[in-house]
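Trainee: Pasting a predicted model and its sequence here:
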Amino acid sequence: MKFKSAGLGERGGLRIRRMKVEDLDQVMEIERASFPTPWSRGSFEVEITRNPNAFYIVAELEGKVIGFAGMWVTAGEGHITNIAVHPKFRRCGLGELLVVSLIERCIAERAKGVILEVREHNLAAQELYRKCGFVQVGKRKHYYLDTGEDALVLYLSGLDRPEVRERFARRWEELWGHVPDRVRNRDLL
């Protein structure tokens, strides 16, 4: 591991770092490939340049953005706004690394929990979040305006407990132990 600072890291050609305006062309490619109603470039730009509560990261392989995630941390709670991985690099642990990186940042910011909304039919994302310890705490009817689909509200609590913080620190290290190799192997395909 080259460095670790509140959810950021680098190893084996894979780097998790803060999102920059210069990344937005690549971020928008992934966003459009991932969501039926993508965020606008302007929305991302506002988040990373003007929102003091926002924390947006990219996963970069050999200089190319292959995934991203974002959240707000406010009033002692994180709120994950979005996460997406380039289709070529899905199902190799990168999504989990991005989520755990956000959780590590929440811990550093002394947040006690993290909340998010996920489409009711996005089973892959739900599986990822549950693997990270999120549980369903509610449902927002007709939340997604593009389809009228409901959103499940998922929550991860206990980030203020030492055993939970230690579990995520260990998982973060474990993921860095194998995800870079898996991602590089996908890049060769």
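Mentor: Yep, that arrived.
Trainee: use CA for all of it now, contacts and neighbours both
Mentor: Noted.
Trainee: Give me the three-state assignment for residue 164.
Mentor: On the three-state scheme (DSSP: H, G, I helix; E, B strand; the rest coil), residue 164 is labelled helix.
Trainee: Tell me how many other residues surround it.
Mentor: Other residues near residue 164 number 14, with proximity taken as other Cα atoms under 10 Å.
Trainee: how close does it get to residue 8?
Mentor: Using Cα to Cα, to the nearest Å, one obtains 19 Å as the distance from residue 164 to residue 8.
Trainee: go on, residue 187?
Mentor: 21 Å.
Trainee: Presented hereafter is structure B, for comparison with structure A:
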Amino acid sequence: MSWSVEGVRIVSMQECHLDALAALERLCFSIPWSREGLAAELSEPTACFEVAEYMGQTIGYAGMHVIVDEAYVTNVAVDPNYRRHGAGRLLLQSLERLATQRGAVTLSLEVRVTNQEAIRLYHACGFQEIGIRKGLYEQPKEDGLIMTKVLI
């Protein structure tokens, strides 16, 4: 598949995205969020969820919660057919901008220790490894690498 990140639009998650995002969750994760779980984020005041669209198709999304001066990334997912072309980076940049606007000074996340593709993306976006959460993930059981980025 040939495509360009220049055609990607980043928009705020809305009700119309929920079916596509639930399908993307099932495609990307062993324990996916449900449509209902995603819908609940629409009314959560601490939540910021952004969606990547390409030629009218939802190709990815990322979400976080901002509480006081800390932002925590809960989800980052990009359709495997659209990875490695910059959509994930655009989503993370959008979250960073929104976190800063909401007064956050740090942006943190966890990632499976074996997910080298995601770890490379997070490093490229300025995240640093700060620790391990033993047994964080299920199906399969795996440790989570804690990564953070200082925003100020």
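Mentor: All right, it came through fine. All of these numbers come straight from a predicted model, not from anything done at the bench.
Trainee: who's more crowded, residue 187 and residue 8 of structure 1?
Mentor: Neighbours per residue (other Cα under 10 Å) separate residue 187 of structure 1 from residue 8, with residue 8 holding more: 19 against 12.
Trainee: And the strands in structure 1?
Mentor: For structure 1, the strands defined by DSSP state E cover 4-5, 8-11, 14-18, 54-61, 64-74, 77-85, 113-119, 135-140, 151-157.
Trainee: need the contact list for the aligned residue in structure 1 for residue 66 of structure 2.
Mentor: If you follow residue 66 of structure 2 across to structure 1 using TM-score structural alignment, you land on residue 73. The neighbours of residue 73 of structure 1, taking Cα atoms under 8 Å, 6 or more residues apart in numbering as the test, are 53-55, 79, 106, 109, 111.
Trainee: try residue 13 of structure 2
Mentor: Contacts of residue 13 of structure 2 by Cα under 8 Å, 6+ apart are 42, 49-51.
Trainee: Roughly how far does it sit from residue 98 of structure 2?
Mentor: 13 Å.
Trainee: Alignment lookup: residue 20 of structure 2 to structure 1.
Mentor: In structure 1, residue 20 of structure 2 lines up with residue 26, judged by TM-score structural alignment.
Trainee: Kindly report the same for residue 78 of structure 2.
Mentor: Using TM-score structural alignment, residue 78 of structure 2 pairs with residue 85 in structure 1.
Trainee: now that we're looking at the nearest residue to that match once chain neighbours are set aside, which residues does it contact?
Mentor: Residue nearest to residue 85 of structure 1 in three dimensions, not counting chain neighbours: residue 67, with 4.0 Å by Cα to Cα, 6 or more residues apart in numbering. Residue 67 of structure 1 makes contacts with 27, 30, 58-60, 83-86, 94-95, as judged by Cα under 8 Å, 6+ apart.
Trainee: swap the cut-off to 7 Å and go again
Mentor: 58-59, 84-86 (Cα atoms under 7 Å, 6 or more residues apart in numbering).
Trainee: Residue 97 of structure 2: neighbouring residues, count only.
Mentor: 13.
Trainee: Show me what it lines up with in structure 1.
Mentor: In structure 1, the residue matched to residue 97 of structure 2 (TM-score structural alignment) is residue 104.
Trainee: about what we covered before: among the contacts of residue 73 of structure 1, the buried ones, what's the ChimeraX command?
Mentor: Buried residues among these (16 or more other Cα atoms under 10 Å), as a ChimeraX selection:
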select :54,55,79,106,111
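Trainee: Quick check: end-to-end length of stretch 79-96 of structure 2?
Mentor: 21 Å.
Trainee: What are the buried residues along that stretch?
Mentor: 79, 82, 86-92, 94-96.
Trainee: how close does the residue positioned nearest the centre of structure 2 get to residue 152 of structure 2?
Mentor: The residue lying closest to the centre of structure 2 (Cα atoms, centre = their mean) is residue 76, at 2.1 Å. Applying Cα to Cα, the value for residue 76 of structure 2 to residue 152 of structure 2 is 22 Å.
Trainee: do residue 49 of structure 2 as well
Mentor: Applying Cα to Cα, the value for residue 49 of structure 2 to residue 152 of structure 2 is 22 Å.
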